Structures are given as structure tokens and as C-alpha cells.
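**Q** A predicted structure for the sequence below; I have some questions about it.
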Amino acid sequence: MKSQPRRLERVAVAQAPSDRPNRAEVEQAIRTMIRWAGDDPARDGLRETPDRVARAFEEYFSGYAQDPTEILQKTFEEIEGYDEMIVLRGVRFESHCEHHMAPIVGRAWVAYIPQGRVVGISKLARLVDIYAKRLQIQEKMTAQIANTINDVLNPEGVGVIIKATHHCMTTRGAHKPGTDLVTSRMLGVFRDNALTRQELLGLANSDD
């Protein structure tokens, strides 16, 4: 029997458009941060920094404007009865932690066992990016990816493994470079069948 995941709240955007600050307010906030850091936002080297940072943030957090369930809607049923594991290995991503807004850089292994239909592999990579391009903690992001695949595709099972380096730990605070965090979310046969789960873990570890 397939395990039923705890449903996580899906948030397409963080705020209603009317509540969001406009671009001028964002750039002014960045100038304030530069002054707080001890520098002069009016000097030549920093004059265009507020605009650059605002544009960078638009890219970093573009996942809020995308619906993660929508990209999995198009599926393919002509699979000749294929019912073995599908694994997209080592999907690189960049995210930002919600506690310090410091970078999280890592890779994701995304697996599922189909039940009559499959999705294009690029859609799995895009799903990782949609959740990565938000303020995150790795544990939540791992669950969100797995739960979305499970909810939309209704496969026999889903397994997601993420390995990532957190700059909030490596470049500040504890200052422990060379460490990474490993998280996993197993649903359906990946949770219930130890051999299936071990096969996925072996595929992930073989890329180290």
C-alpha cells in the first residue's frame, strides 16, 4: 500500500501583489543596508548596486511566481508497460536559506516508479528549481519535491535525496567548510520496500 504523505502548504507567491514593495522601495532598502554596513551607496562602485541586487533577487526567488504542480500536468502514457525505477541524478540547484538568506548549493536525486504514465525528465529538473528558488530549509524543500510528484503523478513510489552545502554554516557562524547536509523523503514503495530504497541510495552514493 502506498504511503500517504503529510500535505504541505503550497504557496505560489509570498504576498498579494498589492502588498509587495515596488522596485524603488527595494532599491532604497538596499542603499540602507549598504550604509548600515559602513559604506557609501553614492560612490561610483556602489551607485548601480541596488539595481543589480534587485535584479539578482528577482532571479534568486523566481520560484514564488511559478506553480510547481502545473509543470507536471503533461504526461505520457505510451510507455509499453514500463514499471521500473526512473531516476534523475545529480540535479544541481542554488537556493537561499530562510534564516540568513545565505546560499545553499547542492544536488538532488529525484526518483519515482510510474503507474501507467511518465513525465518529461526536464520537468523534474524544473520542479527542483521552482522550490529551490525560494527562501528554504533543505528538509522542507526535499519534502515539497517528493510530495508534489506523489500528488500529481500518483506513482507507485517517490524518492528524493538532496545533498547540499549551506553557506550560513560554512562562511559564518560555525565556519565549517567541507561539510554538507543530506536529506531524503521516501514515499510509497520507496518507504515500504527496503530493497527499492537501498537501490536508490546506492545510485545516489555512487555519484559522490
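**A** Noted; the coordinates are in hand. Numbering: from 1, shown residues only.
**Q** alpha carbons only for contacts and neighbour counts from here, please
**A** Fine.
**Q** Spit out the contact partners of the residue most central in space within the chain.
**A** Of all residues in the chain, the one closest to the mean position by Cα atoms, centre = their mean is A132, 2.7 Å from it. Counting by Cα atoms under 8 Å, 6 or more residues apart in numbering, A132 touches 63, 93-96, 141.
**Q** Second structure for comparison follows:
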Amino acid sequence: MDDVVKSLSKKLNPLKDGPVERPTREEAEEAVRTLIRWAGDDPRREGLLDTPKRVTKAFKELYSGYKDDPREVLDKIFAEVEGYDDIVLVRDIPFYSHCEHHMVPFYGMAHIGYYPSKGVVGLSKLARLVEVYARRLQTQETMTAQIALALQESLEPRGVAVMVEAEHMCMSMRGVQKAGAVTLTTQFLGAFRDDPAEQVRFLTLLRQGKA
């Protein structure tokens, strides 16, 4: 593992004191009622009576990535690929996530490429990997790096390239309210980081066939 990957791993996998102590469902529902009152409404009125239950149920789905381990997603590697060692690229993987600063959605597309060495993973696993990290409170920059690092640590490929394009509702719905602005982030490791020509190839393949 080179110095770049080691540094990235240290930043993205900080030591923790232990698992977060989760409140009970009842406590979570009461927190929702408090927020409803903070917004200026009455959680006792008919239309809002079941909202706390719906919100806590939705949270289990929206933030399901916390219970998933990316190593398990990438644990099955197909080594017999008839000597194939060129780029594997899956583009336009849709995702929905939530900004950790305002808990407002951001959404878009992720693109993943890598040069296999030990073997390849099923293509659906790359989409699943995106889901693991998207369904957490996130920043786009961190999510991009996490996807790349998980691939590097599990597959040990010759290179990894990840690009994420997203629109952030915290910028569209609030603040400056500039709808349609797209944020683009990239993370290159291995051959893609060492050779700018490989980055150009990755970006060129992403744009092929697009208007």
C-alpha cells in the first residue's frame, strides 16, 4: 500500500471509541415531534400524528449504509478473466445521499473505473458499493474518496478512478438557491494518479456517446 493510500485510509477510517449508542425508536419519534414544533406546526394535528413513525421508518432506509460493510460487498473476486487487464468502467450509477451539514439531499451519478490485477468483481457490486456510502450522512468529497479507497483495499488493482457528479439541495433549496449547479469530484489512485494520460483516458471514456 503506497503512501497516498495509507494517508487516505487514515483520514477516512479514523479510530473510534466504539459503536454509536442508538436511541430507542420512541426517543427518535419524540425528536421528530420536537422538530415539528420547532418548524412551527402542531405534531398533534391529524395530518402529523403518524409523521414521527414515518420519518423514523424512512431513516432506516435512507441511512441503511451504516449497517453495511463495503468489504463484504467486494468479497467475491473473479480471478479467471482470461488474462484481461485493461480498464473496467461502469458509468452513470445513480445515487441519492444526504449532506451531513444540513441533512438535505444531494443526488447524481457516480462513475468508477479500475485496472484489475487480482481479478474483477461483479459489475453490480460497484453499484452496491456506491449505495453503501451514499446511504450515510455524507459530503460528496468524502464519498468519492471512500469508494476509491474501498476498491483499492479490496481488489488491489493497478489503478482506481472515481468521479461523482451531483446537485446539492442545500445549494438549490436554501442559501444561494442556485438550482441546476452541479458539483464534480474525482479521486485517482495508482496508475490513474501517476499518469495524467490515464486520467484523460478515463474522462474520455466517460464522455463517449454523450451529447
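**A** That came in fine, so what should we check first? Computed from a predicted model, the values in this text were never measured in an experiment.
**Q** coming back round to it: mind checking what the residue nearest to the centre of the first structure lines up with in the second structure?
**A** Aligned by TM-score structural alignment, A132 of the first structure pairs with A134 of the second structure.
**Q** What's the separation between its match and Q152 of the second structure?
**A** Using Cα to Cα, to the nearest Å, A134 of the second structure is found at 18 Å from Q152 of the second structure.
**Q** again, but for H98 of the second structure
**A** According to Cα to Cα, H98 of the second structure and Q152 of the second structure sit 25 Å apart.
**Q** Between the two, point out the one with more neighbours.
**A** Shown here are H98 of the second structure and Q152; by other Cα atoms under 10 Å, H98 has more neighbours (23 against 20).
**Q** helix, strand or coil for the more buried one?
**A** strand (DSSP: H, G, I helix; E, B strand; the rest coil).
**Q** Need the nearest residue in space to it, chain neighbours excluded.
**A** P105 (4.2 Å; Cα to Cα, 6 or more residues apart in numbering).
**Q** give the contact list for that neighbour.
**A** Per Cα under 8 Å, 6+ apart, neighbours of P105 of the second structure: 96-99, 168-170.
**Q** Now do the same for it: its match in the first structure.
**A** For P105 of the second structure, the aligned residue in the first structure is P103 (criterion: TM-score structural alignment).
**Q** before we move on, what about K67 of the second structure?
**A** Residue pairing (TM-score structural alignment): K67 of the second structure is matched to A65 of the first structure.
**Q** can I assume its match is in contact with V13?
**A** Yes. At 5.6 Å, A65 of the first structure counts as touching V13 under the criterion of Cα atoms under 8 Å.
**Q** can you pull out the helices in the first structure?
**A** Ranges of helices in the first structure, per DSSP state H, are 23-37, 49-60, 121-132, 138-153, 167-170, 189-192, 194-205.
**Q** For the second one, give me the average deviation versus the second structure.
**A** It refers to helix 49-60 of the first structure. Its aligned residues in the second structure lie a mean 0.6 Å from helix 49-60 of the first structure after superposition (mean Cα distance after the TM-score superposition for the first structure).
**Q** To what extent is E59 of the first structure buried, counted in neighbours?
**A** Look at E59 of the first structure: counted by other Cα under 10 Å, it has 12 neighbours.
**Q** what does stretch 68-80 of the second structure rub up against?
**A** For stretch 68-80 of the second structure, the surrounding residues in contact (Cα under 8 Å, 6+ apart) are 118-122, 125, 128-129, 132, 150-151, 154-155.
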